[in-house]
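Trainee: give me coordinates for this.
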Amino acid sequence: MDIKSCYIGPEISPEQFIPEHLFLFLAKGILNGYDGSNYITMKSGDYCIVRKNHLARYNKQKENNKFEKVVVIFDEIYLKQFLEKHQLKKEKYKPKEAFIYLDKNEQISSFINSLMPYYNGMGKI
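Mentor: Next up, the predicted model:
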């Protein structure tokens, strides 16, 4: 699992291809994103799933001179193993957007905050 913290000025970043599904938790700052159809604005404490095989544009803004995010990448091998182990019921759900907001849940915020003491400052836990 990687924790990444970075800042790239207020300009729009070039389009990025998203190769794997990922969970994005914005710890500090503001992130504005566009996936070709929908605009999103994430603020500190927001989180979402970013879907693979999409192009997205985004810009990052510091808040109180800080921009920090936690990114958990769910590669295809991990997801297949998870499905085999847990035998989840599949639903036909085909969202078109790249960014899918998740309902606020105190357990998610608590989990992310519990990781911070283990962060080594080099992008790794």
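Trainee: from here on, just use CA atoms for contacts and neighbour counts.
Mentor: Fine.
Trainee: now the strands: where do they sit in the chain?
Mentor: In the chain, the segments counted as strands under DSSP state E are 2-4, 16-18, 21-28, 30-34, 39-43, 47-50, 54-61, 68-74, 99-101.
Trainee: what angle do strand 54-61 and the fourth one make with each other?
Mentor: Between the axes of strand 30-34 and strand 54-61, defined by axes from the mean of the first three to the mean of the last three CA atoms, to 10 degrees, the angle is 150 degrees.
Trainee: centre-most residue in this structure?
Mentor: Taking CA atoms, centre = their mean, the centroid of the chain lies closest to Leu24, which sits 1.6 Å from it.
Trainee: here is a second sequence; please produce its structure as well for comparison:
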Amino acid sequence: MTSLQEKASRAFTYSCYHSRNRSGEQFVAEHVFSYQIAGTLAVEDGNQTWFFREGDFRLVRRNHLLKFVKEPPAGGEFKSVSVFLDQETLRDFSIEYGYKAEKSPASNAIISLHANPLLLGFINSLGPYQDLNQSGNENLLHLKRREAILVLLQTNPELQSILFDFSEPGKIDLEAFMHRNFHFNVELKRFAYLTGRSLATFKRDFEKIFHLSPSRWLQQRRLQEAHYLIKEKKKAPSEVYLDLGFEDLSHFSFAFKKMFGVAPTKILQT
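Mentor: Prediction:
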């Protein structure tokens, strides 16, 4: 069981950026309730893209792969505040108050929430807590997170079936999932988990479908997509390598040349 101190240490997060920030991909392990203070945020999950501006609220659902691009306003800072709603806190809350998922939750990775005085009042109340993610404030932060849950349920009762759905991902179509999510640079165990498989079963099923190991197929599929984007869409290699799951430009260029026999910059010039 996670200690109260460990949970409190990641209860609230304030994000501030002076320049455009491409956060890359992220596996969202817990529900996250967020408010956009300044700047814009673009988020995509392989199926859909969301744009959030100053004053927007959102709930990011757990067990999703997402990519983020954070853009500060002209001459200002990108700012957002997030409250992390971990499974243990939600389970305890459901037992105490009798909440449970009453129907199958929606499948969207992100839910846009309409602004209202109660949500705004809660966000404004977080100001004094900005510097309290440290030892000695665990109980106070724990209560504030429970307040966030109550406020969300009061303003958006339909979230009950999302917040208190404690089921794990079920077994899904592996081939369709990988074609949709190959560009996310996460460990194979994440892909396995999200497709409802153990790592061993994931690898076995993968090779039956694609006739390649997951690592080999992922690299080939990402390079094929890069070739298309560079040649047909005229995108620079520096624009595409991060979006396609490569960690650095030199490794991408080396792998690209090895597969296609020519450097990606040469493809761009043709």
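Trainee: please state their TM-score.
Mentor: Superposed pair, TM-score by TM-score structural alignment, normalised by the length of structure 1: 0.86. Supporting alignment: 124 aligned residues with a CA RMSD of 2.2 Å.
Trainee: show me what Asp75 of structure 1 aligns to in structure 2.
Mentor: Aligning on TM-score structural alignment places Asp75 of structure 1 opposite Asp86 in structure 2.
Trainee: residues contacting that match?
Mentor: If you count contacts by CA atoms under 8 Å, 6 or more residues apart in numbering, Asp86 of structure 2 has them with Lys7, Glu30, His31.
Trainee: what about 6 Å?
Mentor: For Asp86 of structure 2, the contact set (CA atoms under 6 Å, 6 or more residues apart in numbering) comprises Glu30.
Trainee: where does it sit relative to Ile209 of structure 2, distance-wise?
Mentor: To Ile209 of structure 2, Asp86 of structure 2 is 35 Å away according to CA to CA, to the nearest Å.
Trainee: check Leu143 of structure 2 too.
Mentor: Taking CA to CA, one finds Leu143 of structure 2 at 48 Å from Ile209 of structure 2.
Trainee: repeat for Trp50 of structure 2
Mentor: Counting by CA to CA, the gap from Trp50 of structure 2 to Ile209 of structure 2 is 32 Å.
Trainee: any idea how many residues pack against the aligned partner of Ser114 of structure 1 in structure 2?
Mentor: Residue pairing (TM-score structural alignment): Ser114 of structure 1 is matched to Ser125 of structure 2. Residues within reach of Ser125 of structure 2, counting by other CA atoms under 10 Å, total 11.
Trainee: what does Ser110 of structure 1 give?
Mentor: Neighbours of Ser110 of structure 1 (other CA under 10 Å): 10.
Trainee: contacting residues for it?
Mentor: Per CA under 6 Å, 6+ apart, neighbours of Ser110 of structure 1: none.
Trainee: more crowded one of Trp50 and Ile209 of structure 2?
Mentor: Taking neighbours as other CA under 10 Å, Trp50 of structure 2 and Ile209 compare with Trp50 leading, 14 against 10.
Trainee: quick one, what contacts whatever residue of structure 1 lines up with the more buried one?
Mentor: Using TM-score structural alignment, the partner of Trp50 of structure 2 in structure 1 is Ile40. By CA under 6 Å, 6+ apart, the contact set of Ile40 of structure 1 is Asn32, Gly33.
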